[in-house]
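> model the following, please.
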Amino acid sequence: MASTRAVPNSAFRRLRGHRSPGEFAAAVRRAAREIGEQVACDARYVGRVEAGEIRCPNYAYERVFLHMFPGLTLTDLGFSDRESVRGRASRTSAGAHPVPCPVSPAPAPVPEQRRTPPTPPAPAPAGGDTGHGGEESDVRRRAFMTSGTASVAAVSLSLGIGVGLGAVPATAAVPGPRRVGAAEVDALEETVRRIRLLDDRHGADGLYRRAAQPLRTAYALLDAGTRSRRATAGRLHASAGELAISVGWLAHDSGRFDDARSHYAEALATARIADDPGVEAHAFSNMSFLARDAGRYREAVRAAQAGLRAARDLGSPRLLSLLALREAGGWAGLGDRTACERSLGQAHALFGRGTSDTDPEWMSFFGEPERESLEARCRAALGDWPAAARHAYRATVLLDPHFARNLALYRAELATDLAQAGFPDEAASAGHQVLDLMGEVQSTRIQGMLAGMARTLLPRRRAAEVSGFLDRHASTAATAHRTGPSRV
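I've put the predicted structure just below:
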């Protein structure tokens, strides 16, 4: 594969000004929230743009950058023309197969172009929001024009991003494995970001099975090994571990606890092989969360404590705060109020230290709304339902409404807490708000919470507000049962 030497993006560096890469990344994330986008921008991403490694941003980043710098074009920002980066203008040149720019759904669809055998046709995902029929075809064509498992694996990952984790070509079908380079690792990292974005918007049920192929591809890349410097090998192991955690979370949120446990264990093993305490801490955080949801509270405490040990030298108070909250959840499940309050106090103190450039990229979800939600769950486990309702309510108020999945979750928690606290009308009203979101969000976990809340309200069915909610919930559940889970 011909390579193009990276040219530093001096225009983008000038726009950053005196801000550090971490400060600029935070500004990018804030700008994204202003327009309803979510990008997992961090200091490393900014550095890669400035180094010229990212020749054009994906569509989500493009919208954010143009919002931040109104009146400027991508060219003004130092990026290359999207078509030239994808190689469309030079696809007839022998041997020229530039790495495609990671793809996010475009605002408007592009007509499907013809495919070249032996690429099998890919079914469009339900919902149809791909907008990249032609680009998908180009990516697939380049995959089969280039021999080597590693190169096809990168395209498989990129294609999963572009079509919302739809069908991807199997890497094992292509002979002649080659060692892995930065392009494949870049595609893997972007796949992890894309899964997280889709989960934030839609929930896990429609994503879990589709994420299995990118995960297999990631471990095929690990088996192939790297041809580049040691830093690339570290990124490869970290990204494979993070992808295993993301797929594990999709299993967790869709009620597949055994699958989730297996994926988290796989991520932990990958982290330990690579001696990566960041991924290890993340895996333990999710293992603690899963154990708590499964009723294994002592295990939840131990996993959180192991995560705290792994994270102690990473320089991220927010990560330590999250792990302390995980430990608090385990203590609450055990009914140990004293230990729970101690962990909550540690979590509050650590959270109050603020964000840091060393905060892991995956922690973008952990702001004040999530902190309030996690404390609400501790209060609920201890039976303090009014306090739980107060914290759950604050979580719903503080959350950016564009994060539909978490908004549905927080409102389901609020509805449950209100029902248990003896406020049936208010619980029913919150339940209606959750149902308003369930056409957009598919999460077995949230559906289960809502079903439990409905059972709690049954004795108060004669109240008009409660009766209306129960009828609507029963109708929605019956429809979902007939049609099966929606696909994102």
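> use CA for all of it now, contacts and neighbours both
Fine.
> for the helix or strand hosting Arg30, packing partners?
Arg30 is part of helix 21-34, with elements assigned from DSSP states H and E. Helices and strands touching helix 21-34, by 3 or more C-alpha pairs under 8 Å, 6 or more residues apart in numbering; DSSP states H and E, are helix 43-50, helix 59-68.
> which among the ones you listed is found nearest to Val28?
Closest approach to Val28 among those (C-alpha to C-alpha): helix 59-68, 7.0 Å.
> quick one on the thing from earlier: how about the helices and strands packed on helix 21-34, which one is nearest Ala31?
That would be helix 59-68 among those, by C-alpha to C-alpha, at 6.3 Å.
> so the closest one versus helix 21-34, what angle?
90 degrees (axes from the mean of the first three to the mean of the last three C-alpha atoms, to 10 degrees).
> which secondary structure elements does helix 59-68 contact?
helix 21-34.
> starting at the chain centroid, how far to the helix it packs on?
Here helix 21-34 is found 17 Å from its chain centre; the criterion is C-alpha atoms, centre = their mean, to the nearest Å.
> helix or strand for Arg472, which one?
helix 464-483.
> for comparison, sequence B:
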Amino acid sequence: MAQPPFSSATVFNHPLAFARQQLGLSQRDLALLLGRRLRGGGRQEKVARWESGTVEPDMDAQLVIAEILGVPADRLRKLLWPNWLPMGGQFSVEGVWTPENCQSLLEASVGELVLDRRGFVTLAAGSVDILAREWRSVGHAVPEVLGGMTGDIADSFEPRLPWLRDLEDLHGGGRVRRLVDAELRFVGELLQDTGHRGPQSRRLFRMVADLCRIGGWASVDAGYLAAAERYFVLGMRAARAGGDPLAGANLLKCMSLLLAEAGRPRDALLLAGSAVEGTAGAPPRVRAMLTVRQARVHAVLNEQYACERLLGLAESAMAEADGEPCPDWATYFDAAEYAAQVAACHLALRNFADCDRSLERATRLQPASRARDGVTYQLWRAESAVRLGDIERACVHLMDVVPLVAGGSSSRNRLRFRRVRRLLRPHRALPYVRDLDAQAVALLA
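The predicted model follows:
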């Protein structure tokens, strides 16, 4: 069968979509093959529903899919759907986390991560435990300030990191990933000249950790989740090599949200808790940022008491944050971002009135430069409004962001828009819902 066309922006959001693409099969091709072997299985709509993640094929269909893909039947008995599907190359988190190994992983990753279009998490079962164990073995002293290299090329490069963070905030992940890849390639070449040891190398490894945080988050935003997890793990190793446990905790926090949104909240909680464990001596802004993320995972698990206890600790830390020094990457966690994270907890706990109040504060305080986050908050407000029965207000929030969602590159916000729109289906006869649909026809396609 002919290889179906895929653009460079294609994201394979489900392992089945990725696996059939490897064989050059379209959804229709796979449906036809199923129809020849399985009664009632030859419908493209079924394949589409499986790849949407909302429906799972029954075991008879899974056995036929396994036969088509060349997967041994006993693998189905060991792993649940969709984990038995071929997911492409999986990276290992095992091995000694030395600076030399980090450099080797960096060299193997540059260029490859930009091309990874898998929109699903591939981290194997047990890998999260290894990451948490490695983190706990690091030691949690606040990192020393590294001087030196004055006038060196690194001094010219380091100021580019805030610029890249701002660029990712302004334009979204899809447009920044190649820039991050080029910067990682450059820093990797500098590391080759330093011998992996000493203050200069530690400073460069810290730059790698920051770049991996930017590249990983850009990948999450664009929908490339497999690349994101690889960026985050590489960044953790670089933070370890650079002697910067705070940067490592930040990357654990990012990985935690990735796993929570990918339907693995227990793994997410393990990483979020590990990140918080070593922050007693960290700046209060960092403690607040990590603690509220742990609270958010408890909220996803509907563990309200644990969530509220942690929110209390985060609030106390935020009260101490003003005027206290913190790493550059933590400065974004201001009053607006804190209020938004509290709102996310209330949203997950279905405390919709509290969620809306926190979002009103976040929206009011949000800097204009962080427009993408502002869109996210409006989408959360729309969902809260629907849940509260205020359909007209929900439509107003959605109408406000339609041009920004349609014109932006944030896959996550497009997905959020569609999810909220599905909540409005029972109300589609109302005039303001019809007006929304007319304006958002391209997004709803």
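> TM-score of the superposition?
Between these two chains, after superposing, the TM-score reads 0.63 (TM-score structural alignment, normalised by the length of the second structure); 298 aligned residues with a C-alpha RMSD of 2.3 Å.
> ok so, going back, identify the residues contacting the helix holding Arg472 of the first structure?
Helix 464-483 of the first structure has contacts (C-alpha atoms under 8 Å, 6 or more residues apart in numbering) with 424-425, 428-429, 431-432, 435, 454, 457-458, 460-461.
> do you know which of the helices and strands packed on helix 21-34 of the first structure lies nearest Ser316 of the first structure?
The nearest among those, by C-alpha to C-alpha, is helix 43-50 at 14.3 Å.
> go through the closest one and flag the buried ones.
43, 45-47, 49-50 (16 or more other C-alpha atoms under 10 Å).
> which stretch of the second structure lines up against it?
Against the second structure, there is no aligned range for helix 43-50 of the first structure (TM-score structural alignment).
> any idea how far that helix is from the chain center?
Worked out by C-alpha atoms, centre = their mean, helix 43-50 of the first structure lies 20 Å from the chain centre.
> got it, and stretch 355-365 of the first structure?
13 Å.
> what are the buried residues along it?
Buried-residue list, stretch 355-365 of the first structure, by 16+ other C-alpha under 10 Å: 357, 359-360, 362.
> export these to CSV and tack on secondary structure and distance to Ser137 of the first structure?
Shown next, in CSV, are those (DSSP: H, G, I helix; E, B strand; the rest coil; distance: C-alpha to C-alpha, whole Å):
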residue, secondary structure, distance to Ser137 of the first structure
Asp357, coil, 38
Asp359, coil, 37
Pro360, coil, 34
Trp362, helix, 31
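> corresponding residues in the second structure for stretch 409-419 of the first structure?
Counting by TM-score structural alignment, stretch 409-419 of the first structure corresponds to 376-386 in the second structure.
> could you do stretch 383-392 of the first structure as well?
Under TM-score structural alignment, the match for stretch 383-392 of the first structure is residues 350-359.
> ok, and what's touching that stretch?
With C-alpha under 8 Å, 6+ apart as the criterion, stretch 350-359 of the second structure contacts 339-340, 342-347, 377-378, 380-381, 384-385, 387-388.
> cutoff 10 Å now
299-300, 302, 336-349, 360, 362, 364-365, 374, 376-378, 380-388 (C-alpha atoms under 10 Å, 6 or more residues apart in numbering).
> so which of those residues are in helices?
299-300, 336-348, 360, 362, 364-365, 374, 376-378, 380-387 (DSSP state H).
> now which of these would you call buried?
299-300, 336-348, 360, 362, 374, 376-378, 380-387.
> right, and Cys212 of the second structure touches Asn250 too?
No - using C-alpha atoms under 10 Å, Cys212 of the second structure makes no contact with Asn250, being 11.0 Å away.
> identify the contacts common to those two.
232, 235-236, 239.
> in CSV: these, plus secondary structure.
Formatted as CSV, these follow (DSSP: H, G, I helix; E, B strand; the rest coil):
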residue, secondary structure
Phe232, helix
Gly235, helix
Met236, helix
Ala239, helix
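> among those residues, the buried ones, what's the PyMOL command?
Per 16+ other C-alpha under 10 Å, the buried members of those correspond to this PyMOL selection:
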select buried, resi 232+235+236+239
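> max pairwise distance over the shared contacts of Cys212 and Asn250 of the second structure: which two?
The widest separation within these (C-alpha to C-alpha) is 10.3 Å, between Phe232 and Ala239.
> joint contacts of these two?
209-210, 212, 248, 250-251.
> thinking again about what came up before, could I get the buried residues of stretch 355-365 of the first structure as TSV with distance to Thr479 of the first structure?
Output for those, formatted as TSV (distance: C-alpha to C-alpha, whole Å):
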residue	distance to Thr479 of the first structure
Asp357	46
Asp359	42
Pro360	40
Trp362	35
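> which among those gets closest to Gly22 of the first structure?
Taking these together and measuring to Gly22 of the first structure by C-alpha to C-alpha, the closest member is Asp357, at 5.2 Å.
> distance check, the closest one against Pro459 of the first structure.
51 Å (C-alpha to C-alpha, to the nearest Å).
> remind me, longest helix of the first structure?
Per DSSP H, the first structure has its longest helix at helix 230-253.
> identify each buried residue in that one, please.
In helix 230-253 of the first structure, counting by 16+ other C-alpha under 10 Å, buried: 232-253.
> and that helix, what does it pack against?
With contacts defined as 3 or more C-alpha pairs under 10 Å, 6 or more residues apart in numbering; DSSP states H and E, the packing partners of helix 230-253 of the first structure are helix 182-202, helix 208-224, helix 257-274, helix 277-293, helix 444-457.
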